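**Q** Quick one: sequence and predicted model below, then my questions.
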Amino acid sequence: MMSRLQFFIRFSRFYPLSPQIRKINLSPSTPPLSLLHGPSGLQENFYGSRKTTIAATIDGNDNVPTLTPLQGSDVKKPSKQKLAAIIGGVGAALLVVITGVVVYFCLMRLKRLIRRESDAASSVPLPPVVWERENISPGAGAGTVSPYDTYNLRQLSILELEQATDNFNEINIIGEGSFGLVYKGLLDDGSIVAIKRRLHYPVQYFANEVKQIACVHHKHLVKLIGYCEENLQQFLVYDYLPNGDIGNHLYDSEGLPIGKLEMRQRLIIALAAAKGLEHLHCLSPPILHLHFRTRNVLVDDNYTGKVSDFGLSKLLVAGYHAESSSAFDCFRDPEVRWLEDFSERSDVYSFGVFLLELISGREALGRNQSDTQGNLVLQAKGTRDLYNFVDKTVRDHASQAVKQMSELALLCVDTGTRPSMKSVVKELERIQEGEICHLHSGLGEEIGIVTLGSDLFK
């Protein structure tokens, strides 16, 4: 039989010894023998696992070695697991951030594409829209409206509009139209809007008429984005155009020219307004503006013209009489006396007056149709010197364009045969093309450089 020491030595070959101190008892009466590695002797350890230190004790009674697990006091937690966890967490966070950024840019790109397609679709007349014939007025249809055609029309509360206008503070009034006072407002979502307010005129089918207006979309029509009807008041909420109506850029408070716009800009605005009216007349049934005038042509940051206040015929007082409001005399077709008498010809006449204001730079102030001093139409028809009639800002420039535009305006206000708005658009496009060619030919024109493809020519 091998000795106990030989057994231990052979046993230690199969179990690696730890550098920690472990005792080996040969018998109960024998002092403990320590095997140490180092200056003090030989020290042997046995490991059963990475976290457990095992010592071998040979009992002298039964000669059977016993293994006693001992917890290592200096066992350290592995740092590689911590490092892997940190790296994994940082990587996951970066992945979430990158995914969010990618999704955001994809949504923004999709939004731009949708807006671009909407603008492209608005540049041509919409396909005929057939409305129910019940309750149709000469200006708009009043049939059943699909909610999908209203382009997210918002029904606002009067509380929202009061907050948007600081309780309809007078300092926020920016104008007055056929529907009532117009306020500049700021909605909760940050949108800057123009709010038209009408008091004490309850109108049947108000919401349905408003939805009909919201169905009409075109680049040169001001967009209706919301409405409200509460407390015997009606509100129409439109996009806000910062440059206001074109009259602010033509004449002062007394209606005299201020010479701010060049002929090129006046021609662009005229063409934009003509396209807006043409689109309304192309609908089925056609929508008549009825109240077209210079202050209903608004301009945006790029001086792109947009027609406002269209389709409001049934929202005004029933039984409207043409002579009941002298504010529209200069722009109203003299052949019309009752609302039922309006037609596309009536809008063409109003557009002709608008052209005369653009050419002369003066406001059509006349309220007496027989007063040649105050009636711009009669002045234009009676003038023999076009040079003195037109605005001096454009008097010495683009004389050919001024002459052709004046002739077109006189055709529009003629009591006989008048052109359709489609013909007016074509003629203005022809005049514009001639003006562009004239500018590029360099024949002494000093109007400025025209950049083709810009927003001004869309």
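**A** On my side now, so go ahead.
**Q** Please count neighbours and contacts with C-alpha atoms only from this point.
**A** OK.
**Q** Next, work out how far apart the spatially most central residue of the chain and residue 388 are.
**A** The centre of the chain sits closest to residue 115, judged by CA atoms, centre = their mean, with a distance of 8.2 Å. With distances taken as CA to CA, to the nearest Å, residue 115 is found 45 Å from residue 388.
**Q** Same check on residue 134?
**A** Distance from residue 134 to residue 388, by CA to CA: 51 Å.
**Q** picking up where we left off before, how distant is whichever strand or helix holds the residue nearest to the centre of the chain from the center of its chain?
**A** Using DSSP states H and E, residue 115 falls within helix 79-122. Centroid separation for helix 79-122 versus its chain: 23 Å, with CA atoms, centre = their mean, to the nearest Å.
**Q** Are there helices or strands packed against the helix or strand following that helix, and which ones?
**A** Using DSSP H and E, the next helix or strand after helix 79-122 towards the C-terminus is strand 154-155. Strand 154-155 sits against strand 224-230, with contacts defined as 3 or more CA pairs under 8 Å, 6 or more residues apart in numbering; DSSP states H and E.
**Q** Got another one to weigh against that:
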Amino acid sequence: MGSSLGCCDSEKVEEAGFAVGGGNSTPWRIFTYKELHAATNGFSEDYKLGEGGFGSVYWGKTSDGLQIAVKKLKSMNSKAEMEFAVEVEVLGRVRHKNLLGLRGYCAGDDQRLIVYDYMPNLSLLSHLHGQFAGESQLDWKKRMKIVLGSAEGLLYLHHEVSPHIIHRDIKASNVLLDSNFEPLVADFGFAKLIPEGVSHMTTRVKGTLGYLAPEYAMWGKVSESCDVYSFGILLLEIVTGRKPIEKLPGGVKRTITEWAEPLITKGRFKNLVDPKLRGNFDENQLIQTINIAALCVQSEFEKRPTMKEVVGLLKGYEPKTKPMRLNSVRYGEDLMSLDQASDENSDINEDESSVYGVFGALESQKIHDPYKRYGDRRMNRNL
């Protein structure tokens, strides 16, 4: 195929709803495989930053001294090809301080690699549950900065870029942290565009169990509100230091909303705070943040705020929300048994085979398909 944008051929890109070469002035370029091979010391295991269902990510240093992170896809089927084309195109067009931009890519005959700027503090996941969790680098102020920055990145995707973009995989491992702990939302391989006038799309379910909105998990209905739900789960995770799904003694698994619901109902907000903070937090900010999370994870999508409203609440531009009840959505046992997010050797589940296409077991509190009330009259697309 050659080392050009030929990998993202026009048919695939048009099918994804993009035009090649989105209008972003952020500098990026096409790398050769030889350059990236040299930068990563032959994709050495010692340079590997992480690994998932998509492939591996490596640290590297270019000949001119630039530190980079290189995502190396492990398979090149049509599905992987599409996700590569989508991520390159989305990254090439978005420009916001809280979104990880594109440094470049490589598309050889049998290789697909995406190049980003290296983030020295890795991901939010690594600080909450991974290799840096014991160092307690995330004080309350840093956590609130991460919350607001991530929200502003999503606001840009939902309201400021055209067409609007739904991320579809908001989670702690996809929030990267620069040297100043400024958050950058990353990984746009599952992103969807919402054309003007379209309220939602019906699509194949992708994402990570624990973060998925019920209407998306059960019926494949994806909208900007799905990202809002995922962001609400992320808020709870940042404040509490708990995983979206945790394993209890005896192998039973519990979602973060199931754990938090009784504490929020009783107003025991202090009991929600990550013990690693050792009581150093702003109580008013805590209550407001928890209430925003509760608003975001409501089971009925139309009751959730927009990201514009979320950012307003976080900045205090909107009236303080009153303490509210959190109505958690519970995953069925069959689905929970497939989840590996809380297994001892896995910080988060990246294996596609265990999270895609198995949502028939998801149970909720008598939730009916909310879009049926509209008869799907609004330009619903099956993608």
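**A** Arrived safely, thanks for sending. Just so it is clear, the structure is predicted and the values come from calculations on it, not from any experiment.
**Q** what's the TM-score for these two chains?
**A** Remark: TM-score between the superposed chains equals 0.67 [TM-score structural alignment, normalised by the length of structure 2]; 289 aligned residues with a CA RMSD of 3.3 Å.
**Q** quick one: the helix holding residue 115 of structure 1 aligns where in structure 2?
**A** On the basis of TM-score structural alignment, helix 79-122 of structure 1 is assigned to no residues in structure 2.
**Q** Which helix or strand contains residue 179 of structure 2?
**A** Here residue 179 of structure 2 is assigned to no helix or strand, by DSSP H and E.
**Q** which residue in structure 1 lines up with it?
**A** So, by TM-score structural alignment, residue 179 of structure 2 is matched to residue 301.
**Q** was I right about its match contacting residue 243?
**A** Yes - with contacts counted by CA atoms under 8 Å, residue 301 of structure 1 reaches residue 243, the gap being 6.5 Å.
**Q** circling back: what's the neighbour count on the match of residue 179 of structure 2?
**A** By other CA atoms under 10 Å, the residues close to residue 301 of structure 1 number 11.
**Q** That one and residue 170 of structure 1: what is the separation?
**A** Taking CA to CA, one finds residue 301 of structure 1 at 25 Å from residue 170 of structure 1.
**Q** repeat for residue 202 of structure 1
**A** Taken as CA to CA, the span from residue 202 of structure 1 to residue 170 of structure 1 is 23 Å.
**Q** quick one: which of those two has more around it?
**A** For residue 202 of structure 1 and residue 170, the more surrounded residue by other CA under 10 Å is residue 202, and the numbers stand at 17 against 10.
**Q** What are the neighbouring residues in contact with the more buried one?
**A** 232-234 (CA atoms under 8 Å, 6 or more residues apart in numbering).
**Q** With neighbour count, distance to residue 311 of structure 1 and secondary structure added, can I get these in TSV?
**A** As requested, the contacts of residue 202 of structure 1 are arranged in TSV below (neighbours: other CA atoms under 10 Å; distance: CA to CA, whole Å; DSSP: H, G, I helix; E, B strand; the rest coil):
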residue	neighbour count	distance to residue 311 of structure 1	secondary structure
232	11	21	coil
233	15	18	strand
234	23	15	strand
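**Q** Closest one of those to residue 413 of structure 1?
**A** Relative to residue 413 of structure 1, the closest of those is residue 234; by CA to CA it sits at 33.9 Å.
**Q** which one in structure 2 is aligned with that closest one?
**A** So residue 234 of structure 1 corresponds to residue 112, using TM-score structural alignment.
**Q** That match against residue 80, yeah?
**A** No - using CA under 8 Å, residue 112 of structure 2 makes no contact with residue 80, being 9.2 Å away.
**Q** what is in contact with these two at once?
**A** Here residue 112 of structure 2 and residue 80 share the contacting residues residue 73, scored by CA under 8 Å, 6+ apart.
**Q** those strands in structure 2, which residues are they?
**A** 29-30, 48-52, 55-61, 67-73, 104-107, 112-117, 164-166, 175-177, 183-185, 192-194, 201-202, 221-222, 245-247, 253-255 (DSSP state E).
**Q** okay, now the spatially closest residue to residue 277 of structure 2 that is not a sequence neighbour: neighbour count?
**A** Spatially, and ignoring its direct neighbours in sequence, residue 277 of structure 2 is nearest to residue 139 (6.3 Å; CA to CA, 6 or more residues apart in numbering). For residue 139 of structure 2, the count of nearby residues is 13 (other CA under 10 Å).
**Q** do residue 66 of structure 1 as well
**A** 12.
**Q** can you check residue 317 of structure 2 too?
**A** 11.
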